[in-house]
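> missing the sequence, but the structure's below:
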């Protein structure tokens, strides 16, 4: 079963099967990141720029800002949920989710 993924509303939402499921305005605590020097970067996602899937993981590229140190920039393939048995299960922003390794092809 195919899952349709799209970036909507100028990067404000990720649509999964034509339903807005992941908003960009959440704060994501990220461990294991080179986004900034913070041990855990608390990043406000300002806009999604791409979405893809690798197996069952749904991941996004985004731009954001760390609310602790002020660093702004791009995030490369952040896991935001998974698809299991044809159903999307988003990760809660409060869950620590490490960025996916760069170089993975989510297209």
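Okay, I see it. Please read all numbers here as calculations on a predicted model, not as lab measurements. Numbering: from 1, shown residues only.
> going forward, measure contacts between C-alpha atoms and count neighbours the same way
OK.
> Who are the packing partners of the helix or strand harbouring residue 88?
Using DSSP states H and E, residue 88 sits in strand 87-90. With contacts taken as 3 or more C-alpha pairs under 8 Å, 6 or more residues apart in numbering; DSSP states H and E, strand 87-90 sits against strand 72-84.
> take a look at this one as well, against the first:
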């Protein structure tokens, strides 16, 4: 089943199946050296700028900053959720995530 995904509100929200699902206000834990030199970075997302479905995953590229070291920048592909049985299941931002290079 195809599920439409898009970015809304100047990069502030990700819409999945015409419903706002993920916003930029969460801290995402990113694995070692995926975003900055911190062992595990807590990154506050500031804006989404690209989105794609990848098999059953929904992935975004975003801009953000690490609240520990202050590094700012864009990142590769971050999985923000999955589509299971036609329903969106968001990823837990507090769990450690890996970034796929852009």
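Thanks, I have it. What you are looking at is a predicted structure, and each value in this text was computed from that prediction instead of being measured.
> Quantify their similarity with the TM-score.
Once superposed, the chains reach a TM-score of 0.95 (TM-score structural alignment, normalised by the length of structure 2), with 102 aligned residues with a C-alpha RMSD of 1.0 Å.
> how about the helices in structure 1?
Ranges of helices within structure 1: none, based on DSSP state H.
> Which residue ranges of it form strands?
Using DSSP state E, the strands found in structure 1 span residues 5-8, 13-16, 19-23, 27-30, 41-54, 57-66, 72-84, 87-90.
> The third one vs structure 2, average offset?
Superposing on structure 2 places strand 19-23 of structure 1 at an average distance of 0.3 Å from its equivalents, by mean C-alpha distance after the TM-score superposition for structure 1.
> Can you list the buried residues in that strand?
Across strand 19-23 of structure 1, burial judged by 16 or more other C-alpha atoms under 10 Å covers 20, 22, 23.
> could you measure the last one against residue 3 of structure 1, distance?
In this structure, residue 23 of structure 1 and residue 3 of structure 1 are separated by 18 Å, where distance is defined by C-alpha to C-alpha, to the nearest Å.
> Over to residue 76 of structure 1?
Counting by C-alpha to C-alpha, the gap from residue 76 of structure 1 to residue 3 of structure 1 is 21 Å.
> the more surrounded of those two?
residue 76 (20 against 12; other C-alpha atoms under 10 Å).
> how about the strands of structure 1 in a markdown table, adding distance to residue 97 of structure 1?
Putting those into a markdown table (distance: least, C-alpha to C-alpha, whole Å) gives the following:
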| stretch | distance to residue 97 of structure 1 |
| --- | --- |
| strand 5-8 | 20 |
| strand 13-16 | 17 |
| strand 19-23 | 15 |
| strand 27-30 | 6 |
| strand 41-54 | 11 |
| strand 57-66 | 11 |
| strand 72-84 | 7 |
| strand 87-90 | 12 |
